[in-house]
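J.: Could you look at this predicted model? Sequence included:
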Amino acid sequence: MYAGDVTPGGPSDVRELAALTIRKCSVGSMDNNAYLLTSTATGAQLLIDAAADAPRLTALLSEGTGSLDLVVTTHQHHDHVQALAEVVAATGARTAAGAEDADALPVPVDDRLAQGDRVRFGDITLDVLHLRGHTPGSVALAYADPGGHTHLFTGDSLFPGGVGNTKSAGQDFDALIADVSDRVFDVYDDQTWVYPGHGGDTTLGAERPHLPKWRARGW
């Protein structure tokens, strides 16, 4: 059974859906999560956040079909891009990131993403959510499982217990809580599974009752 509990350099946790396999591993000193999505029908693969430890990410790719079609970077922060250049050079994969963060990445970005865009690999389609506040171009990706609930990959914009950090220069709590409320909680139901950029997973149902507390405390 998938639980979403992983440790840096440790084994992947695997979730098998009808049309998609999700593999989660942790890399680097900041316990960054990387997610490999593999199409059941075509074998096409998408990696979310080539954060660190390129050899571990290469091993992750080999747990699927080995090839890599696309790397999506959820946001520009250094701990989420440390292995990006090495992974792209080794695989020839295309790259995607939020438009406002793209120029800060260590590789050219092929696809600049905005709210309402869709990312496709093989027969799989992911919806793009632009969640401003942690960085200007932070994005989340939503997969609507035809036979189940939505799977939402949120980067550092939403975690168990709150939204991402907004205490540093250039960050904006009001923007982030507004986007997370309007573009996540107002759109997706309580069964939606949340895969964050660090640590364990959660669901929107587990977090929804705490939104007023987050707004009141300002983080």
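T.: Done, it's in.
J.: only C-alpha atoms for contact and neighbour calcs from this point on.
T.: OK.
J.: The residue nearest to the spatial centre of the chain: what secondary structure?
T.: Among the residues of the chain, Phe153 comes closest to the average C-alpha position under CA atoms, centre = their mean, at 3.8 Å. Recorded secondary structure, Phe153: strand (DSSP: H, G, I helix; E, B strand; the rest coil).
J.: all helices for this protein, in order.
T.: With DSSP state H as the criterion, the chain has helices at 54-63, 84-91, 173-180, 204-207, 211-217.
J.: Show me what counts as buried in the shortest one.
T.: Residues of helix 204-207 classed as buried: 204, 207 (neighbour count, 16 or more other CA atoms under 10 Å).
J.: do the same with the first one
T.: Burial within helix 54-63, assessed by neighbour count using 16+ other CA under 10 Å, is assigned to 54, 56-58, 60-61.
J.: before we move on, what about stretch 76-88?
T.: Per 16+ other CA under 10 Å, stretch 76-88 contains these buried residues: 76-77, 79-84, 86-88.
J.: Please convert the residues you listed to a markdown table, extending it with distance to Leu158.
T.: Shown next, in a markdown table, are the buried residues of stretch 76-88 (distance: CA to CA, whole Å):
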| residue | distance to Leu158 |
| --- | --- |
| Gln76 | 16 |
| His77 | 15 |
| Asp79 | 16 |
| His80 | 15 |
| Val81 | 19 |
| Gln82 | 21 |
| Ala83 | 23 |
| Leu84 | 22 |
| Glu86 | 27 |
| Val87 | 26 |
| Val88 | 26 |
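J.: Below is an additional structure, to be compared with the one above:
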Amino acid sequence: MTGLPIGAGLRLTTRSVGPMDNNAYLLVNGPDALLIDAAAEPSALLQMIAKMNLVGVITTHRHADHLQALAAVVRATGAPAYAGSPDAATITEATGVTCREVWDGDTVALGDVRLQVIGLVGHTPGSIALAHTPDDAPDRLFTGDSLFPGGVGKTHRAADFDSLLNDVTSKLFDRFGDDTVVHPGHGAPTTLGAERPHLDEWRARGW
């Protein structure tokens, strides 16, 4: 089986798709798979999950570049779609796909593993991160566009920036250790340890 082992029997494959180089993440546990952000290039994504039982497609937030392949993947596989509650209606309007609404405290099952849903308000009202917390490997966070190497995601108002940085601080940095791997919606992964020293700098600069 291909993919990077990430603990608790899961394996991870990452593929950059579309003109904005969105990361689509495929988590595999035995015959079951879970796709995070069906962003673009549905044929490429369907090739990734060929012969697997796709148990869900999670959209991290409602921006168009993260959901261009959602309808095609759901139509081809019959897998349920998930999205953060405040963004779900907008995603349905854009794609025609009805999403199961999730938020803080919810989990999404992949075989015998449950991923924690974490709501992060600011980049969009309903952005979510997914946390994988195995006993035998570092924790991993799939953060969409809410946290990147070097800062939080783009916001358009000071209040949104404050909300996002506060949520990222309290729900990610305050809960997870420095060895936690962050998988963002675009670009390379980082760790909370690499980013933690810069939190005050981010707040001071306001983005």
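T.: In hand now; what should we look at? Source: prediction; values computed, not measured.
J.: TM-score, when you put one on top of the other?
T.: The TM-score (TM-score structural alignment, normalised by the length of the second structure) is 0.93; 202 aligned residues with a CA RMSD of 1.5 Å.
J.: Show me the one of the helices of the first structure that comes nearest Asp69 of the first structure.
T.: helix 84-91 (8.2 Å; CA to CA).
J.: In the second structure, what stretch matches the closest one?
T.: Alignment note (TM-score structural alignment): helix 84-91 of the first structure is matched to residues 70-77 of the second structure.
J.: Check the mean deviation of that stretch from the first structure.
T.: Here the mean offset of stretch 70-77 of the second structure against the first structure after fitting is 0.4 Å, by mean CA distance after the TM-score superposition for the first structure.
J.: Do I have it right that Met65 of the first structure meets Gly43?
T.: One thing to correct before we go on: residue 65 of the first structure is Thr, not Met. Yes - at 5.9 Å, Thr65 of the first structure counts as touching Gly43 under the criterion of CA atoms under 8 Å.
J.: between the two, which one's more packed in?
T.: Counted by other CA atoms under 10 Å, Thr65 of the first structure and Gly43 do not tie: Gly43 has more neighbours, with 20 against 15.
J.: Tell me how many other residues crowd Glu201 of the second structure.
T.: Neighbour number of Glu201 of the second structure under other CA under 10 Å is 11.
J.: What does it correspond to in the first structure?
T.: Using TM-score structural alignment, the equivalent of Glu201 of the second structure in the first structure is Lys213.
J.: and the gap between that match and Asp145 of the first structure?
T.: Noted for Lys213 of the first structure: a distance of 31 Å to Asp145 of the first structure, by CA to CA, to the nearest Å.
J.: Check the gap between Thr150 of the first structure and Ala178 of the first structure for me.
T.: Distance from Thr150 of the first structure to Ala178 of the first structure, by CA to CA: 21 Å.
J.: quick one, which of these two is more surrounded?
T.: Counted by other CA under 10 Å, Thr150 of the first structure and Ala178 do not tie: Thr150 has more neighbours, with 19 against 15.
J.: For the alignment partner in the second structure of that one, give me its contacts.
T.: Following TM-score structural alignment, the counterpart assigned to Thr150 of the first structure within the second structure is Asp139. Neighbour list for Asp139 of the second structure: 131-133, 176-177, 179-181 [criterion: CA atoms under 8 Å, 6 or more residues apart in numbering].
J.: Just the ones of the residues you listed in strands?
T.: Of the contacts of Asp139 of the second structure, the ones assigned to strands by DSSP state E are 131-132, 181.
J.: can you put the helices of the first structure in JSON lines and add distance to Phe121 of the first structure?
T.: Converted to JSON lines, the helices of the first structure look like this (distance: least, CA to CA, whole Å):
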{"stretch": "helix 54-63", "distance to Phe121 of the first structure": "15"}
{"stretch": "helix 84-91", "distance to Phe121 of the first structure": "15"}
{"stretch": "helix 173-180", "distance to Phe121 of the first structure": "25"}
{"stretch": "helix 204-207", "distance to Phe121 of the first structure": "26"}
{"stretch": "helix 211-217", "distance to Phe121 of the first structure": "33"}
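J.: Indicate which one of the ones you listed is closest to Leu131 of the first structure.
T.: Nearest of the helices of the first structure (CA to CA): helix 173-180, 5.4 Å.
J.: Touching that closest one from outside, list them.
T.: With CA under 8 Å, 6+ apart as the test, helix 173-180 of the first structure has contacts from 130-134, 157-158, 163, 165-167, 215, 218-219.
J.: what residue of the first structure matches up with Ala109 of the second structure?
T.: Per TM-score structural alignment, Ala109 of the second structure is aligned with Arg120.
J.: quick revisit: narrow the contacts of Asp139 of the second structure to just the buried residues.
T.: 131-133, 176, 180-181.
J.: And Thr38 of the first structure, what's its match in the second structure?
T.: In the second structure, Thr38 of the first structure lands on Val28 (TM-score structural alignment).
J.: how much space is there between its match and Pro5 of the second structure?
T.: Val28 of the second structure sits 9 Å away from Pro5 of the second structure, going by CA to CA.
J.: who has more neighbours, these two?
T.: Val28 (27 against 15).
J.: now the farthest one out in the second structure, which residue is it?
T.: Here the second structure reaches farthest from its C-alpha mean at Ala204, the gap being 26.5 Å by CA atoms, centre = their mean.
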